[in-house]
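1. Sequence and predicted model, in that order:
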Amino acid sequence: MTMTLDSGNHDLVGLPLWSTSNFNDKYVQRPLSVGTGAFSKVYLGSDIAKSAKVAIKVIDRSTLFDEEEKRLVAEIEILGELSHANIITIHDAYCEAESYRIILEYMNGGDLLGIIEKENSLDERNARDICYSLVSAITHLHTHSIAHRDIKPENILVSSSGDDLVVKLGDFGFSKKEITPNCLVTLCGTPSYAAPEVLTGRPYGVKCDLWSAGVLAFVLMGGYQPFHGGKNEDEIKNLIVKGDFNFDVKYWSHISDAAKDFIEDLLIVDPDDRAEAEDLMSHSWFSEDNLLSTVPSDSPKPVFFMIGSQRSGSNWLRTMLDQREDLVGPHPPHVMREFMPLISKFGDLSQEENFNILVDHVCTFVERNQVPWNDKYGLPITFCRQKVCDQAKASCERIKLQEQGDLDNELYLLSIFDSLMDFFADANGKELWMCKSMGMSAYHTSLLKFYGQRRLRYIYLVRDPRDVAMSFMNTPVGDKHYYAIVKKWAKLQEQAIAILESTPDIIFNIKYEELLENKEDVISCIYDFIGDRRFGGVKRQASVMSIAPVAASVNQAKRGGESFKAHTLSQH
């Protein structure tokens, strides 16, 4: 049985929900699943007549209770009412003996969270375009008195064609009609995106979606949740209920006031004071003139440099940090130290031929490093010269626009170093990298110019010079004379202290004695400094039908208990 929806007419009034056409006459379902939900799997398929790809959502009927089936039918009915460029289109719905099959528009780019996980955060221009599309979709919903009730990155589907990115709102499993003002009472959605009125159990209306859109806008540009830092879920809930958030200057200094104003207009605790979705369409942020900068944006991912003391303390710390699933720290390539004394021999680096020669020399130097660089399969890395060149040149062009002038050789070389580190991280399936060359603090001015305070981070290991000297003198390599070791140590401290005094927000101090006394606490503090921003600081979260603390949810996780709760709550 099938429900057929013409793309130009989504009015289901008077039409039977299910009809009897044959699925196999119209569609081909491929065997490979491209997505999995709590009760469903999504398969790639094709429309035979149109030779077009479709997404086929298959729900096993044996896993559903009566109330869940009612919610599924309600979701299909609501999708059938909607026709909007930024809302996923439903084509057909089949009710079969063992399963439901819902035929949806195919989006080839996954979901928005996948992009956030990869990029950590988006530049303001892209975030603004996504938010405009989302507000447009919400406006359409609210015009039909429909609340989505679960707006989050996982439910924003993405399709790309060339440089164009299209986003569409999907997953209407919690959507509901607001028949009379503030008639909704079900505690549902995803806790970190849920509005205060939902979390506190007050009757609410469609404006709950606008709060969720505000959280999503914050996540897109900040790369982390606006309400964070609490020790447990109750503390985070209190922050949400109070609307207690701020724009950390480390991550928001490059974002326009108009963007922040947009978020503040949405994250208003009292829904009566929140703007209407339709009014937001004309918000000043969506004007082309309100972006803070027209300079091409750099990657938002932070980069980390270990500075200060050397040998056993730093080696242990390096090993511990290498355990992070998102962070990689190769053996120091010493690119800057080895090539800066020779850089003038490569001529004018603004000339493409000279720059390409330098790239090849640096790549060869690192490939022949004393400690080889391997990929995640343990194979030696061979750099793609063209890829390294393209990324380094793009970085140089960005800095030129930013500085409005020619670059010095140090920045040209740094662009190559940065490209190699990114190449290594990608080859090892990592998101972030750390340079463990203590001497990089000598290039702080150029590092700050290249990465900016938004990205640049230092971990400064403070250690008694006598311990450092003994550590060096007891190893088969390195300096052996006490004076030479201490002199080198003093120079490193001088550079580190200068950074600490000029830009204290980007440096984290670790005392070697504290490291020895309580390694767990120290590593925990370092992880806090590296931040919840790993993988965007935005974890994939399940939607729930009654927002409760994790412990309570675990205790009530048996299937029957959840069904009873759903039956009770879904009445509204």
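-> Yep, that arrived.
2. going forward, measure contacts and count neighbours with C-alpha atoms only.
-> OK.
3. Who are the contact partners of Lys53?
-> Contact analysis of Lys53 by C-alpha atoms under 8 Å, 6 or more residues apart in numbering lists Leu44, Gly45, Ser46, Asp47, Glu105, Tyr106.
4. Presented hereafter is structure B, for comparison with structure A:
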Amino acid sequence: MKRIQIIGTQRSGSNLLRVMLNQHHNVCAPHPPHLLKTFYPLLPRYGDLQFKDNFISLVEDMITWVKLNPVAWQGFNPSPNQIIDRCTSPTVFQAFKSIYDWETSLSGKSVWVCKSMTNYEFADDFEKENIFDHYIFLYRDGRDVALSFSKAIVGPKSAYYCAAQWNNDQIASIELQERLGEKVVALSYEQLIENPEVEVKRLFDAIGLDMPEDIFGFPSSVESRVTAEAGEMWKNVVRPVIPDNKLKYIDEMNQRDQQIYESVAGAALHALGYPVYYWPNQTLSFSEQDLDMMAAKEASLKKEAKSRTPLHDLNLRKGQDEFLLQLKQPKAV
């Protein structure tokens, strides 16, 4: 089994890349249920995982979580023991790995890709347990990422908070690339949409896979259709690569927000080769009052984004939302 993790920040073209990779005859790239982001903070609930009953309880809940994913994993219905039998130790990381292994075997494939992009946070554990063969660091101009987040149900909404998250994600991904060398393959979203044949071939060569002739037939794939039907923010995966889907911030982000963004993330933008207009000479500093005002704006924008989210999208997330509330309740003694 070959395992690949995409890292970086959401809204960077990761679903485009995921359905494209899933087009390969031997690659399983299901929509991510964000298992580690969800369950790692909940580990105290389960106690010492060396006790079999505790580990079974964790794995059982992780399986339920996958079943509630807004984009369904077709045919996914293992028992906890079928997942545990694939684990080499009782850890949440092994459970995560084994769940993806199970889905990949079920599909008759031998390579899987996880799109939970902030999983770079667990890189030390992945490396210790020898889980991943490669990481793909997918990056996009953070100002366009911010615009995309502003229209999505998930993620930060204002320039300051978008910049802070993007900046942290890029710095961590760059540091991981420096530490692991060729094991991390960097891929620019802008270059991917400008020269898809060249960039996809380079990516496949780097991760040791052949490039299928029908790789760009992904818009008509079942995975693309199911993903697009599951939410407004994924609707573009049934469209071909859009070469001009970039530099939107120039017309759509006001200058004040651009200056705020570069004040937080200008160094990372520059390091990744993006043009900067305010960093480093015209960056802003933020007082406590400024931060309070931006926090209030962020909360207001998140509330507004949720209010305009289609009911269909909210209903598809309802199962996981309600289950997570249950998991956060104290366990009955």
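-> Perfect, thanks for sending it. Every value quoted in this text rests on a predicted model; they were computed, and no experiment measured them.
5. List the TM-score for the superposed pair.
-> These two chains, once laid on top of each other, score a TM-score of 0.60 by TM-score structural alignment, normalised by the length of structure 2; 211 aligned residues with a C-alpha RMSD of 1.8 Å.
6. hmm, which of the contacts of Lys53 of structure 1 are the buried ones?
-> Buried subset of these (neighbour count, 16 or more other C-alpha atoms under 10 Å): Leu44, Gly45, Ser46, Asp47, Glu105, Tyr106.
7. quick one: what's aligned to the fourth one in structure 2?
-> This points to Asp47 of structure 1. Using TM-score structural alignment, Asp47 of structure 1 has no partner in structure 2.
8. Sketch out the strands for the stretch 401-550 of structure 1, chain order is fine.
-> Here the stretch 401-550 of structure 1 has its strands, by DSSP state E, counting those that start in this stretch, at 432-435, 456-462, 507-511.
9. Pull out the buried residues from stretch 387-394 of structure 1.
-> Residues of stretch 387-394 of structure 1 classed as buried under the neighbour-count rule (16+ other C-alpha under 10 Å) are Val388, Cys389, Gln391, Ala392, Lys393.
10. Would you state the secondary structure element containing the aligned residue in structure 2 for the third one?
-> The pairwise alignment with structure 2 assigns Gln391 of structure 1 to Arg86, based on TM-score structural alignment. Assigned by DSSP states H and E, Arg86 of structure 2 falls within no helix or strand.
11. Just list the residues touching Arg86 of structure 2, thanks.
-> Counting by C-alpha under 8 Å, 6+ apart, Arg86 of structure 2 has contacts Ser98.
12. State the distance from it to Gln23 of structure 2.
-> Distance check for Arg86 of structure 2 against Gln23 of structure 2: by C-alpha to C-alpha, to the nearest Å, it reads 26 Å.
13. got it, and Ala228 of structure 2?
-> Where Gln23 of structure 2 is concerned, Ala228 of structure 2 sits at a distance of 15 Å (C-alpha to C-alpha).
14. now do Pro156 of structure 2
-> Going from Pro156 of structure 2 to Gln23 of structure 2 by C-alpha to C-alpha gives 30 Å.
15. just to revisit the earlier point, please flag which of the contacts of Lys53 of structure 1 sit within helices.
-> Among the contacts of Lys53 of structure 1, no residue falls in helices (DSSP state H).
16. Phe192 of structure 2 -> structure 1?
-> One correction, residue 192 of structure 2 is Leu, not Phe. If you follow Leu192 of structure 2 across to structure 1 using TM-score structural alignment, you land on Leu515.
17. quick one: Asn24 of structure 1 and Pro31 of structure 1, what's the gap?
-> Taken as C-alpha to C-alpha, the span from Asn24 of structure 1 to Pro31 of structure 1 is 14 Å.
18. Correction: the previous question concerned Ile78 of structure 1.
-> Using C-alpha to C-alpha, Ile78 of structure 1 is found at 28 Å from Pro31 of structure 1.
19. Tell me the one of the buried residues of stretch 387-394 of structure 1 nearest Gln495 of structure 1?
-> Gln495 of structure 1 lies nearest to Ala392 out of those, by C-alpha to C-alpha, at 26.4 Å.
20. which residues touch the residue lying closest to that closest one once chain neighbours are set aside?
-> Excluding its sequence neighbours, the residue lying closest to Ala392 of structure 1 (C-alpha to C-alpha, 6 or more residues apart in numbering) is Ser415, at 4.8 Å. Residues counted as contacts of Ser415 of structure 1 (C-alpha under 8 Å, 6+ apart) are Gln391, Ala392, Lys393, Ser395, Cys396.
21. For the nearest residue to Gly45 of structure 1 once chain neighbours are set aside, grab the count of nearby residues.
-> The shortest distance from Gly45 of structure 1 to any residue other than its chain neighbours is 4.4 Å, reached at Gln29 (C-alpha to C-alpha, 6+ apart). As a burial measure, Gln29 of structure 1 scores 18 neighbours (other C-alpha atoms under 10 Å).
22. any idea how far His134 of structure 2 is from the counterpart of the residue nearest to Ala392 of structure 1 in structure 2?
-> Here Ser415 of structure 1 is matched to Gln94 in structure 2, going by TM-score structural alignment. Using C-alpha to C-alpha, we find Gln94 of structure 2 at a distance of 17 Å from His134 of structure 2.
23. do Ala271 of structure 2 as well
-> Going from Ala271 of structure 2 to His134 of structure 2 by C-alpha to C-alpha gives 22 Å.
24. who's more crowded, the two?
-> Between Ala271 of structure 2 and His134, counting by other C-alpha under 10 Å, His134 is the more crowded of the two (20 against 12).
25. Now for that one: which residues touch it?
-> Contacts of His134 of structure 2 by C-alpha under 8 Å, 6+ apart are Arg3, Ile4, Gln5, Lys183, Val184, Val185, Ile207.
26. swap the cut-off to 6 Å and go again
-> Neighbouring residues of His134 of structure 2 by C-alpha atoms under 6 Å, 6 or more residues apart in numbering: Ile4, Lys183, Val184.
27. Under the alignment, what does it map to in structure 1?
-> Superposed on structure 1 with TM-score structural alignment, His134 of structure 2 falls opposite Arg457.
28. where's Met62 of structure 2, which helix or strand?
-> If you go by DSSP H and E, Met62 of structure 2 is part of helix 52-67.
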